[in-house]
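Visitor: Build me a model:
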Amino acid sequence: MVAKFIKFRVVEPEKQDWLRGYDAAARYQEREGDLEVPYEHLEGACPLGRWLSDQRRALRAGQMSGERAKDLEALGIVWDTADAVFAENLAAARAYFAEAGTLAAPRHATALDKPVGQWLTNIRKPGGLGKDPKRAERRAEQLAAVDKEWNPAQLGWTVDWQRHHVGLKALLKDGALLKGIVPGVTYRGDDIGRWLTRQRRDFARLNPEQQQRLAKLGVQPAVRAPPGAGLGNAAFQRGLTALAQYAEREQRAVVPRQHTEQITVDGQDHEVRLGVWISNQKSRRDKLSGAQLARLAELGLDWA
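Guide: Predicted coordinates:
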């Protein structure tokens, strides 16, 4: 210890930052018995997890002296850079979860200056946690400790569904009424109202667990009115039929203005200029009935 004191404080006085990191690492190792330090961990005022990550980078880049490497190895540092990178991203995942309440992050999400959304997308892919089964299992356990539902595909639904469901729960917890969550009501940038309308409309297509989770929140399937009830003339109903057919096929209700949809009603073929029809309904929405607007909203038209 005397030799190290002389070396660090007398021979290399300009290396005080490194000394502070080393001392923090020594304290952690003495207390915990290892140097498996979470990336975001602070040892006193020292950002020890980040500091150790910097040392691994320095070693990999050939910028660390052999003596320093030996000093850290004596404390038990693990040089495996793959685990170090995973630890950094896991810290970002923890930070994201603390804000969002879920790891069902969109791809563009970031936390701690890390592209955590893309990272989570990558590790959910087959083999994304690494080829070593034991390492993959350990990493999965670490992710589950943050969010036990970090991989929604294992539950039978998408990341997008999981994130919106969490958003709906958050809105209700904050005091929102279910009837007030209509298209345009958002949570962290996601249109929860529009998603909720689709869940009611397509309730029968959801798996039992999804249905149960929504039911616990008070969500029930949409009650469909008898064909044509309150929906106006035949031309309007043909437009609805065309829009429903298009939305079912394309999984969206964004229709190019020039698009024409071919439909069959009562055995007769019809050609509906769907893009123009939607534009016309939007321009006269103040003249549409409540039933007409509700049906258009069910089919995904936000303005309705």
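
Visitor: contacts, neighbours, all on C-alpha from now
Guide: OK.

Visitor: ok, and what's touching stretch 139-158?
Guide: With contacts defined as Cα atoms under 8 Å, 6 or more residues apart in numbering, stretch 139-158 is touched by 90, 93, 94, 97, 102, 103, 104, 124, 129, 159, 162, 207.

Visitor: this one next, for a side-by-side:
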Amino acid sequence: MEAAWRFREREQHLKVPYDHTEGAHPLGRWLSDQRRAFRAGQMTGERAAELEELGIVWDTADAAFAENLAAARAYYEQRGTLAAPRHATVLDKPVGQWLTNVHRPGGLGKDPARADRRAAALAAIDEDWNPATLGWTVDWQRHYSYLTQLLAERARLKAITPGVTRHGGGIGRWLATQRRDWARLNTEQQDRLGALGVTPAKVVHAHTAPARAAAASRAGRGAEAFNKGLQALQQDLAREGGGTPGRSHVEQLPDGSEHRTGVWIVNQKQRRDRLRPDRLRALADLGLEWAGS
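Guide: So this is what the prediction gives:
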């Protein structure tokens, strides 16, 4: 207790690393023993009260989550969304990387009750904190949030053209892409954009522009193949709890078809330099480190 008091007086907290010694005393290990005794119900109320008065952190995992949650709240106050890019930092915390981690299957912890509490705490800040559960990427959610903010600030939708940005995001270009690729959006995405007044771009008929239509058809097939691969990878990660599937892995999709997900991942990595930025971000959000480097 004396060693803990000295540490607290000097550092103004009692978050002591496990291997820390205070003088000759193994303070970090001793505090770990106290937590273990407390959890096992082997500690008197008097001793627990003394430790709490001193400032012991009973659950270090919850303490770390609380610190990162505070950073997430500060980020939301600045940007109006928790759809942070991976490199985002606030309050000296890598909040973007932390949010990427908690988006992953099992990212909120293995205990279901604790995971539910943590999810509720994030939802209290931003109900759309985990876009993957809605069927789209963090990148899409971030741009949609910024578009909503621009319109709330009385920007005219017609004035949001390529070149218009917010917080470094190309909102005008993104909006044009959504209108052009309207058919590829899911129903909820279409409804959300429609509520803002966004409508799909006019279709160019094939007989007036056959070359453009053919190119669009090829692009559509490529997008469909990429989205199918992304769906297969998301499904594998949700089931297995993380870890990239091997080259030989074949994923069974809900429609009964099989997808050679392992080969698909290898192909994406080989053509990394030719992938669009939004596709790279989608792959990086699923934990493929080479896509975000």
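
Visitor: Quick one: buried ones out of the contacts of stretch 139-158 of structure 1?
Guide: Buried members of the contacts of stretch 139-158 of structure 1, scored by 16 or more other Cα atoms under 10 Å, are 90, 93, 94, 97, 102, 103, 104, 124, 129, 159, 162.

Visitor: Of these, which belong to helices?
Guide: Of these, the ones assigned to helices by DSSP state H are 90, 93, 94, 97, 159, 162.

Visitor: ok, the aligned partner of the second one in structure 2 - contacts?
Guide: Residue 93 of structure 1 maps onto residue 72 in structure 2, with residues paired by TM-score structural alignment. Taking Cα under 8 Å, 6+ apart, we find residue 72 of structure 2 in contact with 82, 90, 95.

Visitor: Look up how far residue 217 of structure 1 lies from the counterpart of the last one in structure 1.
Guide: Right, the one you point to is residue 95 of structure 2. Under the alignment (TM-score structural alignment), residue 95 of structure 2 pairs with residue 116 in structure 1. Applying Cα to Cα, to the nearest Å, the value for residue 116 of structure 1 to residue 217 of structure 1 is 29 Å.

Visitor: More neighbours: the two, which one.
Guide: residue 116 (26 against 13; other Cα atoms under 10 Å).

Visitor: so what's the more buried one up against?
Guide: Contacts of residue 116 of structure 1 (Cα under 8 Å, 6+ apart): 89, 92, 93, 96, 105, 107, 108, 109, 110.

Visitor: Burial check on the second one, number of neighbours?
Guide: Other residues lying near residue 92 of structure 1 total 23 when counted by other Cα under 10 Å.

Visitor: Surely it touches residue 118?
Guide: No. Using Cα atoms under 8 Å, residue 92 of structure 1 is not in contact with residue 118; the gap is 11.7 Å.

Visitor: where's residue 78 of structure 2, which helix or strand?
Guide: For residue 78 of structure 2, the host element (DSSP states H and E) is helix 60-79.

Visitor: Would you map the helices across structure 2?
Guide: Here structure 2 has its helices, by DSSP H, at 2-11, 27-39, 45-54, 60-79, 95-103, 112-125, 138-152, 171-180, 187-195, 210-240, 261-270, 277-285, 289-292.

Visitor: Please work out which residues outside the last one touch it.
Guide: Outside of helix 289-292 of structure 2, the residues that reach it under the criterion Cα under 8 Å, 6+ apart are 269, 272, 280, 281, 283, 284.

Visitor: which of these count as buried?
Guide: With burial judged by 16+ other Cα under 10 Å, the buried subset of the contacts of helix 289-292 of structure 2 is 269, 280, 281, 283, 284.

Visitor: how about the ones in helices among the buried ones among the contacts of stretch 139-158 of structure 1 in a markdown table, adding distance to residue 144 of structure 1?
Guide: Shown next, in a markdown table, are those (distance: Cα to Cα, whole Å):
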| residue | distance to residue 144 of structure 1 |
| --- | --- |
| 90 | 11 |
| 93 | 11 |
| 94 | 11 |
| 97 | 12 |
| 159 | 15 |
| 162 | 15 |
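
Visitor: gap between the residue most central in space within structure 2 and residue 125 of structure 2?
Guide: Among the residues of structure 2, the one closest to the centroid is residue 100, at 3.4 Å (Cα atoms, centre = their mean). Shown here: residue 100 of structure 2 relative to residue 125 of structure 2, a distance of 16 Å by Cα to Cα.
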